[in-house]
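J.: Show me the folded form of this:
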Amino acid sequence: MTLDETPRAVPFQVAAVQTVTGTSVDANLARADALIAEAARGGAELVLLPEYFCIMGRTETDKVAIREADGDGPIQRFLADAARRHRVWLVGGTLPLQCGDDGRVYNTSLTFDPRGQRVARYDKIHLFGFTRGTESYDESRTILAGTAPVSFDAPCGRVAMSVCYDLRFPELYRGLAAGGGTSLILMPAAFTYTTGQAHWEILLRARAIENQCYVLAAAQGGKHENGRRTWGHSMLVDPWGEVLAVLPEGEGVVSGTIDPARLAEVRQNLPALRHRVL
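T.: Now for the predicted structure:
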């Protein structure tokens, strides 16, 4: 496949789920299932959940306590079952997987096809750190960074996986696009209110413009039980950088279409991907 080609001649429907995740895993999974069902009823063929859709704990170590072994556990079974029941490609935001370090976990995004078969695993590579006044975050205390970029093939073409803080590192997406281009970038996130207000939309639009692809972002969006406030603004951005749909705050679903004709038009009119030198 060349940079100007697309693997499917008809549009592909996608949806991003936005949540305000709490401290109860069971309640969070039930709410996620209801929103996946809503997206599927609306015609979505691929559904993206946000980062930490399964838990936003009262402490950073709460996610370590619910970690699962790779390939088995209630959260992974939920994702496989939901994909199969709703007949969608389901990308499970992130969940904590064991990493051989009792004090830390991988922050992992898993993709399941409509049969409920797992087709991709991505461990978040870039770990968030931020300090301003009384606001402070250091993911490296409880998360072990992944090492490998991941993409997978879906009916809409090549899909690049990423998580939250990865959005600030354009070289990740350039590497994933090498060879055949990317049709869709996935961005499950839990951006803070502070950083989201300043940078979220502009970064999403930049990644879409420079890679001439769609970007689907599923965010946490509101005031959580643990006192944290997340920015929300889940959205779908097209290859020209246009925001096609957005949900500012609160739970809900953002949906839209991956249009192969639009991908081809943008890449033909402005063949920047083929003009790359470095």
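J.: CA only for contacts and neighbour counts going forward, please
T.: OK.
J.: Tally up the residues packed near Arg58, please.
T.: 15 (other CA atoms under 10 Å).
J.: An error on my part: the question was meant for Arg118.
T.: 19.
J.: how close does it get to Phe112?
T.: 4 Å (CA to CA, to the nearest Å).
J.: Not counting sequence-adjacent ones, nearest residue to Asp113?
T.: Trp89 (4.5 Å; CA to CA, 6 or more residues apart in numbering).
J.: Now for Arg118 and Phe112: what residues contact both?
T.: Jointly contacting Arg118 and Phe112 under the rule CA atoms under 8 Å, 6 or more residues apart in numbering are Ala80.
J.: picking that back up, how many residues are close by the residue nearest to Asp113?
T.: Neighbour number of Trp89 under other CA under 10 Å is 27.
J.: contacting residues around it?
T.: Glu45, Leu46, Val47, Ala83, Thr111, Phe112, Asp113, Pro114.
J.: Show only the entries of those residues found in helices.
T.: Per DSSP state H, helices hold the following members of the contacts of Trp89: Ala83.
J.: Could I get the contacts of Trp89 in CSV, plus columns for neighbour count?
T.: Shown next, in CSV, are the contacts of Trp89 (neighbours: other CA atoms under 10 Å):
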residue, neighbour count
Glu45, 23
Leu46, 27
Val47, 29
Ala83, 30
Thr111, 25
Phe112, 24
Asp113, 20
Pro114, 19
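J.: I have a second one here; can you model it like the first so I can compare?
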Amino acid sequence: MKIAAIQMRSGLDPEANLAALEPMLAEAAAAGASYALTPEVTMIFPENRDQLRSTAAPFEGHPQLARVGELARQHGMHIHIGSLAVPLPDGRFANRSVLFGPDGRQVATYDKIHLFDADIAGLNAYRESATYAGGDVAVTADLGPFTLGMSICYDMRFPRLYNALANAGANLIAVPAAFTVPTGQAHWHILLRARAIETGSWVIAAAQGGQHPNGRATYGHSLIIDPWGRIVAELDHDRPGVLVAEIAPEQVADARQRIPALANARNFALPGALQP
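T.: The predicted structure follows:
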């Protein structure tokens, strides 16, 4: 099975972002990919919360998603929109992944679980939870020879989610992202390879890359990693592009037989500590 990671440089106009995505999906399909993943915040990478509120469309009847469904049917492939902002009744948004099947229908959605709330020395506090509501359900989806586990960006720092996805049958894990340059240089490759190694799964990470109209810079370097933790394909830059690689489920079985970490895991107690 061939899979594709689409690297983008999303801006402030959803229609312009969709127009940039369409030829890259066509390129992935022409290369034989039957599954393509786009980055986090594919449809709009906003400058601020007010701009997001003025441009984010309701999920039902979403115009850009309707077009993506048409493209999935046209190319006969699974298209996985890494994420887009979906308005919620409380005034916040869900950071939602949407998977389309080759028939153009939505087959799965996932709302990003882990939100980045931090007090950083010398900077103002960052509260992703002020804009987004975290999801509370892990999601897998059938891709034929593979079972897809869905995650988004900051999720990758929480191994328990990936362990749960693998134990639920996932052997290909999607990580759409919009990593900053400093954290990307320090952690991107290491974290993604670790998630592949500890679960014995294929990992595909589609990234935002470059200088965006909102003033932010993202790291790029979309990756496809095998179950042994080897990087089998990489866009070694921050420019838009298409990354395609062939993957095989047999390598999952081999990695998990050689290092049966999922099977060997045990529950344990830590006296005096709060239980997860």
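J.: quick one: the strands in the stretch 1-150 of structure 1?
T.: Here the stretch 1-150 of structure 1 has its strands, by DSSP state E, counting those that start in this stretch, at 12-18, 46-48, 89-91, 95-98, 105-112, 118-123, 129-132, 135-138.
J.: Can you state the mean residue-to-residue distance of the fifth one versus structure 2?
T.: So that's strand 105-112 of structure 1. Taken against structure 2, strand 105-112 of structure 1 registers an average deviation of 0.5 Å after superposition, with mean CA distance after the TM-score superposition for structure 1.
J.: Residues contacting that strand from elsewhere in the structure, which ones?
T.: Outside strand 105-112 of structure 1, the residues touching it (CA under 8 Å, 6+ apart) are 64, 67, 79-80, 83, 89-99, 118-124, 142-146, 161, 163.
J.: List the contacts of the residue positioned nearest the centre of structure 2.
T.: Closest residue to the average C-alpha location of structure 2: Pro176 at 2.1 Å, with CA atoms, centre = their mean. By CA under 8 Å, 6+ apart, the contact set of Pro176 of structure 2 is 37-40, 82-83, 151-153, 204-207.
J.: Show me what it lines up with in structure 1.
T.: Counting by TM-score structural alignment, Pro176 of structure 2 corresponds to Pro188 in structure 1.
J.: That match falls within a helix, correct?
T.: No - using DSSP: H, G, I helix; E, B strand; the rest coil, the assignment for Pro188 of structure 1 is strand, not a helix.
J.: what about it, distance to Met235 of structure 1?
T.: 11 Å.
J.: Touching both of these two, which residues are there?
T.: Common neighbours of Pro188 of structure 1 and Met235 (CA under 8 Å, 6+ apart) are Ala217, Ala218.
J.: Which residue ranges of structure 1 form helices?
T.: 25-41, 62-65, 74-86, 170-177, 193-195, 201-211, 260-269.
J.: Figure out which of those helices is closest to Pro155 of structure 1.
T.: helix 260-269 (10.6 Å; CA to CA).
J.: got the buried residues for that closest one?
T.: For helix 260-269 of structure 1, burial by neighbour count (16 or more other CA atoms under 10 Å) applies to Pro260, Arg262, Leu263, Ala264, Val266, Arg267.
J.: now stretch 133-142 of structure 2
T.: Result for stretch 133-142 of structure 2 [16+ other CA under 10 Å]: buried residues Ala133, Gly134, Ala138, Val139, Thr140, Ala141.
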